[in-house]
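here is a sequence with its predicted model. Questions after.
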Amino acid sequence: MNIRLVPREEFDKQLYDSCVHYATNGNIYGYHWFLNATTDDWDVLVEDNWSSVMPLPKTKNWLGRTRLEQPRLISDLAVYSVNVLSPKRVQAFWDAIPKEYRSGNLTVEPASAPKVSNRFTVEAATGTALTLNRPYEQIIEDFSPGYHEGLVRAEMARLRPASSFKPERLADLWLQVNGKTAENEWRYHAMQRIMYQVLHRGWGGTQAVQDDKGEILAMVFLAYSHHRIFPLFTVETAEGKSVGALTYLWDNVLKSHAGKELKVRREEILV
């Protein structure tokens, strides 16, 4: 197994993205355009003929020392591989990280966590997959009473689905709800870069809920990749929370996707 480091400015984007796309553990966060929108600097470890890759997002501290750092807006990365992702292969990648990476932390999907992390803090992403290839009634049969209470509030408030909107509309509402800070301003622009990348590829779009006066109460931007639904960005107003707007929105998503070979992280729906 030959693993080498390739700087971002030198690697082949097509070969890299192809590996992420066809990887048995692929996800949307690994594509080069997603990483470029969330971090200023990253390299990649490559196995042989780009059959396995591992992105290494990095920063430098005030002493000039390089460290791994989890990018904002990315929940988990991975050792992406079209081969069997054995513990031996995973450990080989972590052991191949150059010594110049002195420390750092990274959150990865569970199969990509090493047995020995040495100088790094590695967290395995958590969550439970909710499969949608069933009737709607079966999907929600074990949901909490709070979920159903939210649907009752939404019905009483006469909520209804709204048309799809441009990324700016969701980002504006998100910033309005969360407030203007330096961090939120960065997220505001990064969110739009990512959403337009997804729209360009035809991989997703916005879902929204409005009240009987046409006021938007909740929005979510859904991306579809690797037979999964990724709710990348979600926002709900204070009024929306009081009438179960986000619950109503997700219930509509589940109804329209029931019976399809898709899954979503359960914890992102039952908030």
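Sure, I can see it. Note that the coordinates shown come from a computational prediction; the quantities given were computed from them, not determined experimentally. Numbering: from 1, shown residues only.

rest of the way, CA atoms for contacts and neighbours
Noted.

so what's Trp42 closest to, chain neighbours aside?
The shortest distance from Trp42 to any non-neighbouring residue, by Cα to Cα, 6 or more residues apart in numbering, is to Pro57 (4.1 Å).

and here's the other structure:
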Amino acid sequence: MISFVKRKDLEIEKYNDCIINSLQSNVFGFSWYLDIIADDWSVLVLNDYEAVMPLPFRKKAFIKYVYPPFWLIQLGIYSNEVEDENEFLIELFENFKFVELRMNSMNSFSMFSVFQQEKRIQVLSLKQDYEIIYTNYNRNRKRELKKAVIHDLNECWSDCPTVLINLFKENVGKRVKKISEKDYDRLLSLMQVCIRKKVGELLTVYDMDNRIVSGAFFLKHKKRVTELVCSSDFKNRKNGANTFMNDRAIYKYSRNFDVFDFGGSSMKNIANYYKSFGAVDEKYIQLYYNDLPKFIKFFKR
């Protein structure tokens, strides 16, 4: 039986045990992570936490709806064994009239295909030595790394999170208008907690004049590393900084991890950039369900 459980009623230890021991385990499902990034969240729970589906939600005009918070790449259903995941969607659509949420790459559904959109991220296998991984970079990446040497770029793994956030705000943030100051505050809290828990690391890149030119924040979970947030200085892009940043992360993590998750995109130009490092597509499902009254549907557009 699947139950709808509010955050305040959640048995946290059982819930987090399910996340960490599940087939689909990732860092995004943990209670502490969702507490930081989501306005509110509840969970669909199978029996005694045999499987869970966390649901970030908001309320507008007395209507609750599921939404994808910033700083969240994937959620979905987490289970210790293969379950009939369709049952979760039945319960989900009974509880919410509007749903927009990314599942994880191991979730699959045989029902409600009309509410599913296939998306992609890009991942790179780290199971080989770095020297072999490097040979699979295309010539553009190798050329960019030569530029990085010429411009004397340097990596730093000990910066303050605000350094990357400020770089992001001044560059990527100006193109993504929907990111609020509250979202940036949440990102700062998230980075600080992840660093304290030793599941997050910050990499920044500086040029010869000690100006920051690129950076990223990485999440570590089991044998997978995920690039959560990254940015470069858009006004200073002829020095190979972004390629150098990703290469230094791949070099570092190839020693102890099996998968480097770029976060990636279904947008062709972004996906092709990550594939130029030798990455391949990993598919996942994004749910989009809208059963709101017509006047609210119109407002939503």
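Perfect, thanks for sending it. Because the structure is predicted, anything quoted here is derived from the model rather than measured.

is it true that the residue nearest to Trp42 of structure 1 touches Pro71?
Yes: the pair Pro57 of structure 1 and Pro71 qualifies as a contact (Cα atoms under 8 Å) at a distance of 6.8 Å.

any residues in contact with both of the two?
Thr39 (Cα atoms under 8 Å, 6 or more residues apart in numbering).

over to the residue nearest to Trp42 of structure 1. Which of the three states is it?
Following DSSP: H, G, I helix; E, B strand; the rest coil, Pro57 of structure 1 is assigned to strand.

what is the neighbour count of it?
Using other Cα atoms under 10 Å, the number of residues around Pro57 of structure 1 comes to 24.

equivalent range in structure 1 for stretch 187-197 of structure 2?
The alignment of stretch 187-197 of structure 2 onto structure 1 (TM-score structural alignment) spans residues 191-201.

what about the matching stretch, how far off from structure 2?
Once the two are superposed, stretch 191-201 of structure 1 sits an average of 1.0 Å from its aligned residues in structure 2 (mean Cα distance after the TM-score superposition for structure 1).

which positions in that stretch come out as buried?
191-198 (16 or more other Cα atoms under 10 Å).

could I get these as JSON lines with distance to Val82 of structure 1?
Supplementary listing: the buried residues of stretch 191-201 of structure 1 in JSON lines, determined by distance: Cα to Cα, whole Å:
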{"residue": "Met191", "distance to Val82 of structure 1": "29"}
{"residue": "Gln192", "distance to Val82 of structure 1": "30"}
{"residue": "Arg193", "distance to Val82 of structure 1": "28"}
{"residue": "Ile194", "distance to Val82 of structure 1": "25"}
{"residue": "Met195", "distance to Val82 of structure 1": "27"}
{"residue": "Tyr196", "distance to Val82 of structure 1": "28"}
{"residue": "Gln197", "distance to Val82 of structure 1": "24"}
{"residue": "Val198", "distance to Val82 of structure 1": "23"}
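
trace Asp76 of structure 1 over to structure 2, please.
By TM-score structural alignment, Asp76 of structure 1 lines up with Gln74.

please apply the same query to Thr121 of structure 1.
So Thr121 of structure 1 corresponds to Phe115, using TM-score structural alignment.

same thing with Ala171 of structure 1?
In structure 2, the residue equivalent to Ala171 of structure 1 is Ile165, according to TM-score structural alignment.

ok, that match touching Arg186?
No: taking contact to mean Cα under 8 Å, the distance of 10.9 Å between Ile165 of structure 2 and Arg186 leaves them out of contact.

which one of those two is surrounded by more residues?
Using other Cα under 10 Å as the criterion, Ile165 of structure 2 and Arg186 rank with Ile165 on top: 23 against 18.

list the contacts for the residue nearest to the spatial centre of structure 2?
Note on structure 2: the residue nearest the mean C-alpha position is Ile73, at 2.6 Å, using Cα atoms, centre = their mean. Taking Cα under 8 Å, 6+ apart as the criterion, Ile73 of structure 2 is in contact with 28, 102, 228, 263.

Leu45 of structure 1: which element?
Element membership for Leu45 of structure 1 (DSSP states H and E) is strand 42-47.

same check, this time on Leu187 of structure 2
In this assignment (DSSP H and E), Leu187 of structure 2 forms part of helix 181-196.

all helices of the stretch 151-271 of structure 1, in order?
Per DSSP state H, counting those that start in this stretch, the stretch 151-271 of structure 1 carries helices over the ranges 167-178, 182-201, 238-242, 245-257, 266-269.

so which of the ones you listed gets nearest Ala96 of structure 1?
Proximity of these to Ala96 of structure 1 was assessed by Cα to Cα; the nearest stretch is helix 182-201, lying at 30.0 Å.

and that closest one, what does it pack onto?
helix 32-38, helix 167-178, strand 204-210 (3 or more Cα pairs under 8 Å, 6 or more residues apart in numbering; DSSP states H and E).

and Met208 of structure 2, what's its match in structure 1?
Using TM-score structural alignment, Met208 of structure 2 sits opposite Asp212 in structure 1.

and the gap between that match and Leu246 of structure 1?
Taking Cα to Cα, to the nearest Å as the criterion, Asp212 of structure 1 is separated from Leu246 of structure 1 by 16 Å.

ok, the two, which is more surrounded?
Here Asp212 of structure 1 and Leu246 are set side by side on neighbour count (other Cα under 10 Å), and the busier one is Leu246, at 27 against 10.

how about the residue mapped onto that one from structure 2, what does it touch?
With TM-score structural alignment as the matching criterion, the partner of Leu246 of structure 1 in structure 2 is Asn242. Residues touching Asn242 of structure 2, when contacts are defined by Cα under 8 Å, 6+ apart, comprise 214-215, 231-232.

in structure 1, which of the residues you listed still touch?
Retained contacts for the contacts of Asn242 of structure 2 in structure 1, judged by both residues aligned by TM-score structural alignment, their matches' Cα atoms under 8 Å, are 214-215, 232.

what is the nearest of these to Ile296 of structure 2?
Using Cα to Cα, Ser232 comes nearest to Ile296 of structure 2 of the kept ones among the contacts of Asn242 of structure 2, at 38.5 Å.

now do the same for that closest one: its match in structure 1.
Following TM-score structural alignment, the counterpart assigned to Ser232 of structure 2 within structure 1 is Glu236.

could you list every residue that touches that match?
Applying Cα under 8 Å, 6+ apart, one finds that Glu236 of structure 1 lies in contact with 174, 177, 217-219, 245-246.

which one is Leu73 of structure 1 nearest to, not counting chain neighbours?
With sequence-adjacent residues excluded and distances taken as Cα to Cα, 6+ apart, Leu73 of structure 1 is closest to Thr38, at 6.7 Å.
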